[in-house]
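S.K.: okay, structure incoming, though there's no sequence with it:
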C-alpha cells in the first residue's frame, strides 16, 4: 500500500514535515510501522499551495529516502497546506504519472489502498468518468481513476457526497464482477482551503489513519516543547501513521469515518457509500 500526510496551518518549511519528525514520511518510506508493507519505495510526491491559484506538485519514481532533489526542495520551500505521499505499488507500473498526489485545477488527491482486481473492472470504471475528464487521465493506476470518478460525481461541489458516490459506484461494479470486497482506502483531498479525509474499506478493516490533537492542548501538557511552539494554533495533520511518539499527540480516526479540516477545526462524519446513479439524477 502507501503512506501519506496532509498538513494545514501556518506556513512551515517542508523539511519540518517530511524529514525532521522521528517517524517522518521519509523514514516510513523505509520502515513503516503500521503499513501493509514495511517499505514504500515505488515513488513519492509532494503537493503544496503557494502564490499561484493552483497547487504545485513534485513527483518522482525514486524512493523518497534516495532523492536529493526532494531534500533540496524541502529545505527551501514553505507552505501552509501540504500533501505528501510515498508509494508501494499494488500492481500498476512504477512511473511518474502514477505517483500521488494527483491534481486537477485547484484540487489535490491522495489514496492509500486499492481497487481489487482493478484490471478486470478498469474499463467499466473508466467508462463512468465524465467525458471532459477522461482525456486528463495520464497514468495507469486505480487511484487516478478513483479521483476522476470523484470529480465526475461532484467533488468540486460536495466532496463528502462525491466520494460516497464514487465508492458506491466502485463497489457496485466490483460486486457485479464477483469481487466480494472491491475497495480498501484512506483518501485525502483538498481545494487549498479545506481538507477532506476518509477511512473506509468494503470489508470493514481499513488501513490506519490518525489526526493530530489540538496544538493548544498539547502545549498545555508539554510546556517548552520547541516543535509545538513553532506551530500555529490552527495547525492540523491527518496521517497514515503518527510522525512521532509524543503521548496524546495522535488520535485514531474511527473506521468508516470522514474528516473535514477547515480553519483549524476538525469535524467527523460517518462515511457510507451511496448509489452513484441517485447522486447524479
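M.R.: Received the coordinates, thanks. Owing to the predicted nature of the structure, the values given are computational and were not obtained by experimental measurement.
S.K.: rest of the way, CA atoms for contacts and neighbours
M.R.: Will do.
S.K.: ok, residue 194 - how many residues close by?
M.R.: 15 (other Cα atoms under 10 Å).
S.K.: ah, wrong one, I meant residue 254
M.R.: 18.
S.K.: ok, now residue 227?
M.R.: Neighbours of residue 227 using other Cα under 10 Å come to 10.
S.K.: where does it fall, secondary structure wise?
M.R.: In this structure, residue 227 sits in helix 226-230 according to DSSP states H and E.
S.K.: how far is that helix from where the chain is centred?
M.R.: Helix 226-230 has its C-alpha centroid displaced from the chain centroid by 25 Å (Cα atoms, centre = their mean, to the nearest Å).
S.K.: so which residues of the protein form helices?
M.R.: 14-18, 25-31, 68-76, 118-126, 142-152, 159-176, 215-221, 226-230, 276-280 (DSSP state H).
S.K.: closest to residue 258 out of those?
M.R.: When the helices of the chain are compared by Cα to Cα, helix 159-176 sits nearest residue 258, at 7.6 Å.
S.K.: mind giving me the packing neighbours of the closest one?
M.R.: For helix 159-176, the elements it packs on are helix 118-126, helix 142-152, strand 183-190, helix 276-280, judged by 3 or more Cα pairs under 8 Å, 6 or more residues apart in numbering; DSSP states H and E.
S.K.: these two touch, right, residue 74 and residue 12?
M.R.: No. Judged on Cα atoms under 8 Å, residue 74 makes no contact with residue 12 at a distance of 10.1 Å.
S.K.: returning to that earlier point: and residue 109, which of the helices and strands packed on helix 159-176 is closest to it?
M.R.: strand 183-190 (4.4 Å).
S.K.: next, the angle helix 118-126 makes with the closest one.
M.R.: Angle, strand 183-190 to helix 118-126, by axes from the mean of the first three to the mean of the last three Cα atoms, to 10 degrees: 50 degrees.
S.K.: residues in contact with strand 183-190?
M.R.: 6, 107-116, 167, 170-171, 195-203, 206-209, 240 (Cα atoms under 8 Å, 6 or more residues apart in numbering).
S.K.: out of those residues, which are inside strands?
M.R.: 6, 107-115, 195-201 (DSSP state E).
S.K.: how about JSON lines for the helices and strands packed on helix 159-176, with mean neighbour count added?
M.R.: Formatted as JSON lines, those follow (neighbours: other Cα atoms under 10 Å):
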{"stretch": "helix 118-126", "mean neighbour count": "16"}
{"stretch": "helix 142-152", "mean neighbour count": "24"}
{"stretch": "strand 183-190", "mean neighbour count": "24"}
{"stretch": "helix 276-280", "mean neighbour count": "13"}
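S.K.: here's the one I want to compare it with:
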C-alpha cells in the first residue's frame, strides 16, 4: 500500500508535509505505521499548483528517503494546493511513468489501494476511453487507468459523480469477467481550485484517510497517516466518504457507486 498527503489552504512550503513533521511523508516512505507494509520505496512524486493552471510535477523511481532533490524542492516550493505520494507497487513496474501523481490538463490524481484482478479487465477499461485519453496513458498501473476513466465520465463537470461511475464500471466489469469485485480506493485529486478525496472499498476495508485543519481559517491537510502524535487534531474519514476542500473549508458527503447486479 502507498502513502500520500494533500493540502489546500494558504500557501505553505511543501516541506511542511513532505519532510519537516515528525511523521512526514518521507518518514512514512520507510516507516509507515498504518499500512500493511512499512516500506514504500518504489518511487515518489509531487504535484503542485502555482501561477499556471496546470500543475508542476516531479517524480522519480528512487525511494523518497534517498532523493536529496526532493528535500531541496520541498524546502523551496510554496503552494496553496499540492499532492505528494510515496509508492509501494501493487500493479505496474517500478518506472517513472507509474509513479503518482498522474496529471492530465489541469487535473492531478494519486491513489492508494488496488483493483483485484486488474489484468482481466484492463482491456475493457481501455476500450471505454476516447482516443485522446487512451493515448494520454503513459504507464501501466490500475491507478492511472482509473483516473483516465473518471475523466472520460465527466470529471470536469462532476468530479465525485465521475469517480463513482468509474468505480461502478470497474466493479461491473470485474463481476462480468471474474464473478466478483474487490476495489480498495483511497484517492486525492484536484483541478487546481478544489481538492477532492475519496475513501471507499467494496469489502469495507479501505486504506486509511485522515484530515486536520492547516494553513489558515479554511485550509486542510488530508493524509494517509497523521503527521504527528497530536491525536486531537486528526480526524479519521469514514469508509464510503467523499471530501471536498474549497474556499469554504472542508465538506463531506457520501460516496456510493451505483448498485450493480451480482453474478448468478
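M.R.: Sure, I can see it. Please read these numbers as outputs of a predicted model, since none were measured by experiment.
S.K.: just the buried subset of the contacts of strand 183-190 of the first structure, please.
M.R.: By neighbour count, with 16 or more other Cα atoms under 10 Å, the contacts of strand 183-190 of the first structure hold 6, 107-116, 167, 170-171, 195-202, 206-209, 240 as buried.
S.K.: returning to that earlier point: which parts of the helix holding residue 227 of the first structure are buried?
M.R.: Buried residues in helix 226-230 of the first structure (16+ other Cα under 10 Å): residue 228.
S.K.: residue in the first structure matching residue 221 of the second structure?
M.R.: Applying TM-score structural alignment, one finds that residue 221 of the second structure aligns to residue 237 in the first structure.
S.K.: tell me how far the residue lying closest to its match once chain neighbours are set aside lies from residue 250 of the first structure.
M.R.: Once flanking residues are discounted, residue 237 of the first structure sits nearest to residue 7: 4.6 Å by Cα to Cα, 6 or more residues apart in numbering. Residue 7 of the first structure is 14 Å from residue 250 of the first structure, where distance means Cα to Cα, to the nearest Å.
S.K.: the two: who's more crowded?
M.R.: Counted by other Cα under 10 Å, residue 7 of the first structure and residue 250 do not tie: residue 7 has more neighbours, with 24 against 21.
S.K.: in this structure that one contacts residue 79, no?
M.R.: No. Under the criterion of Cα under 8 Å, residue 7 of the first structure is not in contact with residue 79, lying 9.2 Å apart.
S.K.: so what's the residue nearest to residue 237 of the first structure up against?
M.R.: Residue 7 of the first structure touches 80, 81, 82, 83, 235, 236, 237, 238, counting by Cα under 8 Å, 6+ apart.
S.K.: residues near the closest residue to residue 29 of the second structure other than its chain neighbours, how many?
M.R.: For residue 29 of the second structure, ignoring the flanking residues on the chain, the nearest one in space by Cα to Cα, 6+ apart is residue 40 at 4.5 Å. The tally of other residues near residue 40 of the second structure (other Cα under 10 Å) stands at 27.
S.K.: distance of the residue mapped onto residue 40 of the second structure from the first structure relative to residue 239 of the first structure?
M.R.: Matched to the first structure by TM-score structural alignment, residue 40 of the second structure sits across from residue 40. As defined by Cα to Cα, residue 40 of the first structure lies at a distance of 15 Å from residue 239 of the first structure.
S.K.: got it, and residue 20 of the first structure?
M.R.: For residue 20 of the first structure, the distance to residue 239 of the first structure - Cα to Cα - is 15 Å.
S.K.: next: residue 151 of the first structure.
M.R.: Distance from residue 151 of the first structure to residue 239 of the first structure, by Cα to Cα: 23 Å.
S.K.: do residue 30 of the first structure as well
M.R.: 16 Å.
S.K.: neighbour-wise, which of the two wins?
M.R.: For residue 30 of the first structure and residue 239, the more surrounded residue by other Cα under 10 Å is residue 239, and the numbers stand at 27 against 17.
S.K.: my guess is that one meets residue 209, correct?
M.R.: Yes. The pair residue 239 of the first structure and residue 209 passes the contact test of Cα under 8 Å, sitting 5.8 Å apart.
S.K.: who wins for proximity to residue 269 of the first structure among the helices of the first structure?
M.R.: helix 159-176 (9.1 Å).
S.K.: spit out the contact partners of residue 4 of the first structure.
M.R.: Counting by Cα under 8 Å, 6+ apart, residue 4 of the first structure touches 25, 83, 84, 85, 86, 110, 112, 239, 240.
S.K.: one more pass at 10 Å, please.
M.R.: Neighbouring residues of residue 4 of the first structure by Cα atoms under 10 Å, 6 or more residues apart in numbering: 25, 28-29, 44-46, 83-87, 100-101, 110-112, 186-188, 209, 238-241.
S.K.: same check, this time on residue 263 of the first structure
M.R.: 8, 9, 193, 194, 195, 233, 234, 235, 236.
S.K.: show me what it aligns to in the second structure.
M.R.: Match for residue 263 of the first structure (TM-score structural alignment): residue 247.
S.K.: distance of that match from residue 10 of the second structure?
M.R.: 10 Å.
S.K.: what sits in contact with each of these two?
M.R.: What both residue 247 of the second structure and residue 10 touch, as defined by Cα under 10 Å, 6+ apart, is the set 217, 218, 219.
S.K.: can you select the buried ones from those residues in PyMOL?
M.R.: In PyMOL, a selection of the buried entries from these looks like this (16+ other Cα under 10 Å):
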select buried, resi 218+219
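S.K.: tell me which of the shared contacts of residue 247 and residue 10 of the second structure is nearest to residue 16 of the second structure?
M.R.: Minimum distance to residue 16 of the second structure across these is 13.5 Å, recorded for residue 219 (Cα to Cα).
S.K.: now do the same contact list for that closest one.
M.R.: Residue 219 of the second structure touches 7-11, 80-81, 212-213, 245-250, counting by Cα under 10 Å, 6+ apart.
S.K.: most neighbours among these, which one?
M.R.: residue 8 (32 neighbours).
S.K.: from residue 226 of the second structure, how far off is the closest residue to that residue other than its chain neighbours?
M.R.: Leaving aside its chain neighbours, residue 8 of the second structure sits nearest to residue 81 (4.4 Å; criterion: Cα to Cα, 6+ apart). According to Cα to Cα, residue 81 of the second structure stands 18 Å off from residue 226 of the second structure.
S.K.: so residue 278 of the first structure touches residue 164, yeah?
M.R.: No. Residue 278 of the first structure is beyond contact range of residue 164, at 11.4 Å (criterion: Cα atoms under 10 Å).
S.K.: dump the residue contacts of the nearest residue to residue 205 of the first structure once chain neighbours are set aside.
M.R.: Nearest-residue entry for residue 205 of the first structure: residue 255, 7.4 Å, with adjacent residues in sequence omitted and distances by Cα to Cα, 6+ apart. Shown in contact with residue 255 of the first structure (Cα under 10 Å, 6+ apart): 198, 199, 200, 201, 204, 205, 206, 207, 208, 209, 270, 271.
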